[in-house]
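Following is a predicted model, sequence given first.
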Amino acid sequence: MQSDKQTILASFGQLNRHERFQIITKIVKDGSKTFVRKEAYSTESQDHIKSLFTNHKTIAKAIKTNTDVRLVNIIDAKPKQIDFEYISGQDLEQKVFKLILVHDYENAIKYINRVFDIIDVLSSKRSKQEDQIVKNINDIYGTSSDNSYISPGIIDLNLDNFFVDNNDKLVMFDYEWTLYQPVCVNYIKSRVLYYLLAQRYNALAQIPNDKHGFTLIDSGQDKILVPDKLFSLYKKYLSKDSIKKYLQAEAIFQDYVTNNQATNTKKIHFNYSISKVTSPNPVFPERFDALQNQFDALQNQFTGKVSELNSVIANQQEDISKLRAIISNIENSRSYKLLARYRGVKDKILPK
């Protein structure tokens, strides 16, 4: 899809990855149409772009029996870029979090379960032949017969990768991180919940008190405030063992994305604790004061530079005024006028 009338409305670079995964995402307007373009940043990432097309076919086929969700449509595909339909509106993560803020846990749980239902529909057995990244993640969860696996191995089924359309149907618009073999379901479900709650401690802490209360989980990396209504239902994926395994698996996955490695020797800081709280207080990061001091220092430095510059300008203006006065005195002097008269006579006698 290409015309001379295309306008780039926004552009985002995913460059903090290994070279083979680096892409540019653009929102493009072409006449009356708007679409999303993902393109390879370099030749090294062209295979990653091609995988988006291949994985689209695989996932669309896998979820076709689930009428509750659809995959974002592909408009055009080329070796170096792929164009998707543009979907505007509120993503599912925002929708669910707003429901939690008003204590509407019933509908919040319904939406979370709809994503979990998608995961369950794609349930599969563990593959005997696995890429190293898949093997290392699955090995963390052991070989229990209770384990189930999602196939294809869509890692990033977080709620912010779904939109809710006007008919309340889920639209999956980002499926970039899809591995080729089945991945343990426990990892994916813990990931969905962790991402939903881990970055929102302060917002949750300011919810007006209600009768339900919260469960505070300190993973050693994040403080997670979980409304008890959610914790009681999803305890399996938020227990000490589940969170520890999730953090280990996530570290392996992030290493894979940034370094193209699948190491299972990544050490993580883990010091899990759990407690019941009824009136949590917002806790700002320890770096807040340091960042505030840094901001104040930069502001003072900027103010000083501006003051210095204004002083230089003022001095220059004073010097310019002095020069203008000197020039004016010269032009009004008798000598200058005689010289000007002489030049006029000279030009008439000796024309150029």
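Yep, that arrived.

Could you use CA atoms for every contact and neighbour count after this?
Will do.

residues touching Gly31, list them.
Neighbour list for Gly31: 5-6 [criterion: C-alpha atoms under 8 Å, 6 or more residues apart in numbering].

Relative to Thr34, how far out is the residue nearest to Ala10 when sequence neighbours are not counted?
Using C-alpha to C-alpha, 6 or more residues apart in numbering and skipping the chain neighbours, the partner closest in space to Ala10 is Ile27 (5.2 Å). Relative to Thr34, Ile27 is positioned 7 Å away (C-alpha to C-alpha, to the nearest Å).

which residues do these two both contact?
Residues touching both Ile27 and Thr34 comprise Tyr86, with contact defined as C-alpha under 8 Å, 6+ apart.

residue ranges for the helices of this structure, please.
With DSSP state H, the ranges of helices along the chain come out as 46-63, 92-101, 105-121, 132-140, 185-198, 201-205, 228-238, 240-259, 287-331, 334-349.

Surely Phe53 is in contact with Ala77?
Yes: under the criterion of C-alpha atoms under 8 Å, Phe53 makes contact with Ala77 at 7.3 Å.

about what we covered before: among the helices of the chain, pick out the one with the most neighbours on average.
Per residue and on average, the most neighbours among the helices of the chain fall to helix 185-198, with a mean of 21 (mean count of other C-alpha atoms under 10 Å).

packing partners for that one?
Judged by 3 or more C-alpha pairs under 8 Å, 6 or more residues apart in numbering; DSSP states H and E, helix 185-198 is in contact with strand 223-227, helix 228-238, helix 240-259.

what separates it from the chain centre, distance-wise?
16 Å (C-alpha atoms, centre = their mean, to the nearest Å).

ok, and the closest non-adjacent residue to Asp228?
Here the nearest residue to Asp228 in space, its sequence neighbours aside, is Phe214; by C-alpha to C-alpha, 6+ apart that works out to 4.9 Å.

Tabulate the helices of the chain (JSON lines), appending distance to Ile150.
JSON lines is the format used below for the helices of the chain (distance: least, C-alpha to C-alpha, whole Å):
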{"stretch": "helix 46-63", "distance to Ile150": "11"}
{"stretch": "helix 92-101", "distance to Ile150": "21"}
{"stretch": "helix 105-121", "distance to Ile150": "6"}
{"stretch": "helix 132-140", "distance to Ile150": "11"}
{"stretch": "helix 185-198", "distance to Ile150": "6"}
{"stretch": "helix 201-205", "distance to Ile150": "29"}
{"stretch": "helix 228-238", "distance to Ile150": "16"}
{"stretch": "helix 240-259", "distance to Ile150": "15"}
{"stretch": "helix 287-331", "distance to Ile150": "38"}
{"stretch": "helix 334-349", "distance to Ile150": "95"}
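
what about versus this one:
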Amino acid sequence: MSRTVFSTSNPNRKEKFLIRTDVIDALDNTRVVKKLPLGKDSETHLKKMFEYYLEFNGTLEKDFKLCPVKKTDEGLIFDFILGTSAERALLVAVLGNDEVLVRTIVDKLFGFVDSLPAKNINKKEGEKFIKLFGNSFLEQTGVYPGLIDLNLDNFIINNKKWTLIDYEWVIDIPVPTRLLKTRILYYFCHRHQEAFEYYSSKIDCGLSNDNLLIPSVFKVNYAKYISNFSKIIESERVFQEYVSRYPVSHEKRQLPPDVPGIGWLLDDKHGLLYKLEKELDKIRTDLKKADLENDSLKRQLAVIYSSKSYKLARMPSKIRRIINGR
């Protein structure tokens, strides 16, 4: 009997983007990933994924491939790919001050972006691009179709082969490579701010214009993308308006580190980010309370350990009788 080991969906998306992702242990002891539409409107969203696979599978740069997928009456079934995420590989390289490996990983992915099919952006496509992403990154050419799900955590590396495990967001207009590359670095840096701060004594970091800690290896080698972080934040915010069923907050603050379709996280009333912040506040309060109780207990023990009665109690009975004059 098959068993679902993980399931997730985002109910805050617009209906045409509503899907559910299940990780399933199948009858033959293999693990698969299912993506299912949660309504008639979202069937087209999944259909685009399958069409992209059929068109481009086997045509990508030699070290890259798309995760194999099959179409069923229910939805799509993907292979479960084993290996190391490119995100983890890059984080280890950054925290280990391995500049050569950092550049190898980033340049490898950027080279893949450059190898994707591209075309000139006509006037109609340019107008649609502005509606989806704003005008900060609009250029004359772009990757077509616009595959924007290229964050490092969507790639699994195994035996030097890179597998793109999620290509859900395929846009039917060209998307400039500058947007894609900036987005890759932005989300990586945003996700790992705490790690960069924790290892600040070991790795050299600077601040971006948006007060993000940026490892110097990025600022030196990829400065033109780092300088676009403010623009990518605004571009992503526009895209969230397109994806989310709830209004996206326009408060000036950075986007949370996640995949496309995260506008609902920003909404103060309905967003998951708001709920998570509340939960984190409760956890922090509980931890502080536990620390205070622990400090109080330590002080009480210190008083006990230093008391004459405790010291006497720890002595052999014969010595205690001598001290007590017995």
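Everything's here; your move. Just so it is clear, the structure is predicted and the values come from calculations on it, not from any experiment.

Quick check: TM-score for this pair?
TM-score of the superposed chains, computed with TM-score structural alignment, normalised by the length of structure 2, equals 0.72; 264 aligned residues with a C-alpha RMSD of 3.0 Å.

circling back to that earlier point, could you name the stretch from the helices of structure 1 that's closest to Phe270 of structure 1?
Between Phe270 of structure 1 and the helices of structure 1, the shortest gap by C-alpha to C-alpha is with helix 240-259, which sits at 6.9 Å.

Just give me how far the closest one sits from the chain centre.
18 Å.

Is Gln81 of structure 1 in contact with Lys38, as I believe?
Yes: assessed by C-alpha under 8 Å, Gln81 of structure 1 is found in contact with Lys38 at 5.6 Å.

which residues are common contacts for the two?
Shared between the contact lists of Gln81 of structure 1 and Lys38 (criterion: C-alpha under 8 Å, 6+ apart) are residues Ile49.

rewinding a little: among the helices and strands packed on helix 185-198 of structure 1, which comes closest to Lys135 of structure 1?
With C-alpha to C-alpha as the measure, helix 240-259 is the member of those nearest Lys135 of structure 1 (10.5 Å).

Can you measure across stretch 200-207 of structure 2, start residue to end residue?
The distance separating the two terminal residues of stretch 200-207 of structure 2, taken as C-alpha to C-alpha, comes to 12 Å.

Name the residues that touch it?
With C-alpha under 8 Å, 6+ apart as the test, stretch 200-207 of structure 2 has contacts from 94-97, 196, 213-216, 219.

Let's have the residues you listed in JSON lines, adding distance to Ser227 of structure 2.
Supplementary listing: the contacts of stretch 200-207 of structure 2 in JSON lines, determined by distance: C-alpha to C-alpha, whole Å:
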{"residue": "Val94", "distance to Ser227 of structure 2": "19"}
{"residue": "Leu95", "distance to Ser227 of structure 2": "22"}
{"residue": "Gly96", "distance to Ser227 of structure 2": "24"}
{"residue": "Asn97", "distance to Ser227 of structure 2": "22"}
{"residue": "Phe196", "distance to Ser227 of structure 2": "19"}
{"residue": "Leu213", "distance to Ser227 of structure 2": "13"}
{"residue": "Ile214", "distance to Ser227 of structure 2": "11"}
{"residue": "Pro215", "distance to Ser227 of structure 2": "14"}
{"residue": "Ser216", "distance to Ser227 of structure 2": "13"}
{"residue": "Lys219", "distance to Ser227 of structure 2": "9"}
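
before we move on, the earlier item: wait, which of the helices of structure 1 is closest to Asp160 of structure 1?
For those, the distance to Asp160 of structure 1 is smallest for helix 92-101, at 4.8 Å, taking C-alpha to C-alpha.

And the closest one, what does it pack against?
Using 3+ C-alpha pairs under 8 Å, 6+ apart as the contact test, the elements touching helix 92-101 of structure 1 are helix 105-121, strand 162-164.

so the longest one corresponds to what in structure 2?
In this case it means helix 105-121 of structure 1. Across structure 2, the stretch matching helix 105-121 of structure 1 (TM-score structural alignment) is residues 99-115.

counterpart of Arg88 of structure 2 in structure 1?
Under the alignment (TM-score structural alignment), Arg88 of structure 2 pairs with Gln94 in structure 1.

That match touches Asp160, doesn't it?
Yes: Gln94 of structure 1 sits in contact with Asp160 when judged by C-alpha under 8 Å, with a separation of 7.3 Å.

what residue of structure 2 takes the place of Asn16 of structure 1?
By TM-score structural alignment, Asn16 of structure 1 lines up with Asn12 in structure 2.

ditto for Ile49 of structure 1
Mapped onto structure 2 by TM-score structural alignment, Ile49 of structure 1 lines up with Leu46.

and its match, what is it in contact with?
35-37, 75-76, 168.

quick one: it from Lys34 of structure 2, how far?
Distance of Leu46 of structure 2 to Lys34 of structure 2, given as C-alpha to C-alpha: 11 Å.

which residues do the two both contact?
75-76.

ok, back up a step: please name whichever of the helices of structure 1 is nearest to Gln6 of structure 1.
helix 46-63 (21.1 Å).

Now do the closest one and helix 105-121, the angle between them.
Counting by axes from the mean of the first three to the mean of the last three C-alpha atoms, to 10 degrees, helix 46-63 of structure 1 lies at 100 degrees to helix 105-121.

Which stretch of structure 1 lines up against the helix or strand encompassing Leu312 of structure 2?
Using DSSP states H and E, Leu312 of structure 2 sits within helix 308-314. Per TM-score structural alignment, helix 308-314 of structure 2 has no counterpart in structure 1.

buried stuff in that helix?
Of all the residues in helix 308-314 of structure 2, not one is buried under the rule 16 or more other C-alpha atoms under 10 Å.

Equivalent analysis for stretch 157-169 of structure 2, please.
The neighbour-count criterion (16+ other C-alpha under 10 Å) identifies 157, 162-169 as the buried residues of stretch 157-169 of structure 2.
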